[in-house]
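**Student:** heads up, no residue letters with this:
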């Protein structure tokens, strides 16, 4: 356990009265800290902070300030080591692409409504981010999981680095693995994450993102197996249909996150990090507008009532056991 230098006049948590750090009581309290449970109450590999020293994953903060980009720092914080420039560049494309989708997105609309209710910028942002759940905001994570299953099935359980990712099993052709996955979803009548869009017939973010992934595959930055799985999914989902079912932003960024080796859970976290920029921008814009209590629809519009017609309150109408 490390302790800070004495700081006369500060207080210790758990004491009703201020206790000087140089007092005998303080010295006795520190001497009593012998339990490993107490000494290691917080342990972390992420940051090493002590007076005059700040290190993230072992890298001095002054070095990061001078040399690292924000995206490189994000990668380092969650992965533990610096990415290559090409890896960082590909990650940056995914973060840029998902930054906003306007008030059509429930998280943005909710953040803007909250901003008119006097909760402050932080409250508006937390409202928007809090809506990014399994249905709105979780498709990227779900698509990464789907692509990982397909790659594992088509490679006998090995990922792009050759590690056993899903246990040893007999590999099946990718086309068959995709067909089986689609059939299972259709039997369950479940949504296939990462494909199709309720607003765009063709998501404008898909093509440039996949172009950058292809360039990364050609340069040997990523292996390309998850890209191949996503493209096969897209082809089979669109086969025989008058309107194709292209990848959306969740599918395209899922390809990037999976190719770069991020876990599915981190894929959602990175999406939330990206979308938080849009939440911030919209929250701030609405805050500056000065509007108060803006609801989910214009005042002249009323929700459709589906309950009982107007009726009188009498003893005869009260429910009885």
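**Tutor:** Cool, the structure landed. Every value quoted in this text rests on a predicted model; they were computed, and no experiment measured them. Residues are numbered from 1 along each chain as shown.

**Student:** rest of the way, CA atoms for contacts and neighbours
**Tutor:** Fine.

**Student:** residues near residue 114, how many?
**Tutor:** Residue 114 has 26 neighbouring residues, counting by other CA atoms under 10 Å.

**Student:** now the strands for the stretch 1-150 of the chain?
**Tutor:** Taking DSSP state E, counting those that start in this stretch as the test, the strands found in the stretch 1-150 of the chain are 47-50, 53-56, 59-60.

**Student:** dropping in the other structure now:
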């Protein structure tokens, strides 16, 4: 059948540089998929689709480290707990994974994006001619005026997040090798130092996984919203594994608490200040 004017309108409506699909043709960012299969890693393909070009091996390795670090944080993480409960409700594995992914919002899952925004702001103010330490203090003050939580720092569970040091060591090495500039790494460490001034004898506030991965995503040139998107890709692996495990345990309608704790007596919540 001869293509008509409407076919051109549809093509323009769905125009994209990400992929080209025609009969017998599949191209990802102008790369034939048959040339990528068996030669290009999954992480490299993620970079290709998001950035429009293949990464250097060192860039892909640094991105992969951040993705590996964020895959799982156990069933106490709301996204994973929700996926496990959903997996017992007869919704299917895809819906269980979607349930978990949809829990990754501003509070649970969004700190990486917010931390990139924080570090970007420090770097931007410093680039405009401000003294670095003053820029750090000013930006921290502005963020803390809005919330007592500073994204990327402190952890409710870990005194010191075991993922932090290996990731920052890799970024240090990347700075030495000239792979990244180190501007966001410097900003993150300055924030950490500032938060711990005068806290002798108190619980320290170290950088956490969200801060360390935010440094990597920002140093590699990913926009702040993609820090959340990349975390979603990473955590979806753990969500899938937990949902799959739960499907094999035979539970039905799993609740947030064991049956021995049900019924729960009503407790009137204390109003917020």
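**Tutor:** That came in fine, so what should we check first? This one's a predicted model, so the numbers in the text were calculated from it and none came from an experiment.

**Student:** Residue 236 of the first structure: what secondary structure?
**Tutor:** Secondary structure state of residue 236 of the first structure, per DSSP: H, G, I helix; E, B strand; the rest coil, is helix.

**Student:** Tell me the counterpart of it in the second structure.
**Tutor:** Aligned counterpart of residue 236 of the first structure in the second structure: residue 194 (TM-score structural alignment).

**Student:** what separates that match from residue 188 of the second structure, distance-wise?
**Tutor:** Using CA to CA, to the nearest Å, one gets 10 Å for the distance from residue 194 of the second structure to residue 188 of the second structure.

**Student:** higher neighbour count, those two?
**Tutor:** Per other CA under 10 Å, whichever of residue 194 of the second structure and residue 188 has more neighbours is residue 188, with 25 against 15.

**Student:** Tell me who's in contact with the more buried one.
**Tutor:** For residue 188 of the second structure, the contacting residues are 119, 207, 211, 215, by CA atoms under 8 Å, 6 or more residues apart in numbering.

**Student:** Take these and write them to a markdown table, including secondary structure.
**Tutor:** As requested, these are exported to a markdown table (three-state DSSP):
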| residue | secondary structure |
| --- | --- |
| 119 | helix |
| 207 | strand |
| 211 | helix |
| 215 | helix |
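
**Student:** which two in those are spaced the farthest apart?
**Tutor:** Greatest spacing in the contacts of residue 188 of the second structure, by CA to CA: 119 and 207 (12.6 Å).

**Student:** what residue of the second structure matches up with residue 191 of the first structure?
**Tutor:** When the second structure is aligned by TM-score structural alignment, the residue opposite residue 191 of the first structure is residue 149.

**Student:** what's the answer for residue 265 of the first structure, then?
**Tutor:** By TM-score structural alignment, residue 265 of the first structure lines up with residue 225.

**Student:** which residue sits closest to that match in space, ignoring its chain neighbours?
**Tutor:** Leaving aside its chain neighbours, residue 225 of the second structure sits nearest to residue 113 (5.5 Å; criterion: CA to CA, 6 or more residues apart in numbering).

**Student:** how much space between that neighbour and residue 197 of the second structure?
**Tutor:** Plainly put, residue 113 of the second structure is 25 Å away from residue 197 of the second structure if you go by CA to CA.

**Student:** Show me which of these two is the more surrounded one.
**Tutor:** residue 113 (27 against 10).

**Student:** Trace the more buried one over to the first structure, please.
**Tutor:** Counting by TM-score structural alignment, residue 113 of the second structure corresponds to residue 141 in the first structure.

**Student:** Next up, the contacts around that match.
**Tutor:** Residue 141 of the first structure is in contact with 254, 264-268, counting by CA under 8 Å, 6+ apart.

**Student:** Buried among those residues? Make that a PyMOL selection.
**Tutor:** In PyMOL, a selection of the buried entries from the contacts of residue 141 of the first structure looks like this (16 or more other CA atoms under 10 Å):
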select buried, resi 254+264+266+267+268
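
**Student:** how about the contacts of residue 141 of the first structure in a markdown table, adding secondary structure?
**Tutor:** Shown next, in a markdown table, are these (three-state DSSP):
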| residue | secondary structure |
| --- | --- |
| 254 | helix |
| 264 | helix |
| 265 | helix |
| 266 | helix |
| 267 | helix |
| 268 | helix |
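
**Student:** Put together JSON lines for the contacts of residue 141 of the first structure, with distance to residue 212 of the first structure on each row.
**Tutor:** JSON lines is the format used below for these (distance: CA to CA, whole Å):
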{"residue": "254", "distance to residue 212 of the first structure": "13"}
{"residue": "264", "distance to residue 212 of the first structure": "20"}
{"residue": "265", "distance to residue 212 of the first structure": "23"}
{"residue": "266", "distance to residue 212 of the first structure": "21"}
{"residue": "267", "distance to residue 212 of the first structure": "18"}
{"residue": "268", "distance to residue 212 of the first structure": "20"}
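
**Student:** Show me where the stretch 51-200 of the first structure has its helices.
**Tutor:** Applying DSSP state H, counting those that start in this stretch to the stretch 51-200 of the first structure gives helices spanning 61-67, 70-79, 85-97, 106-115, 120-130, 139-155, 174-188.
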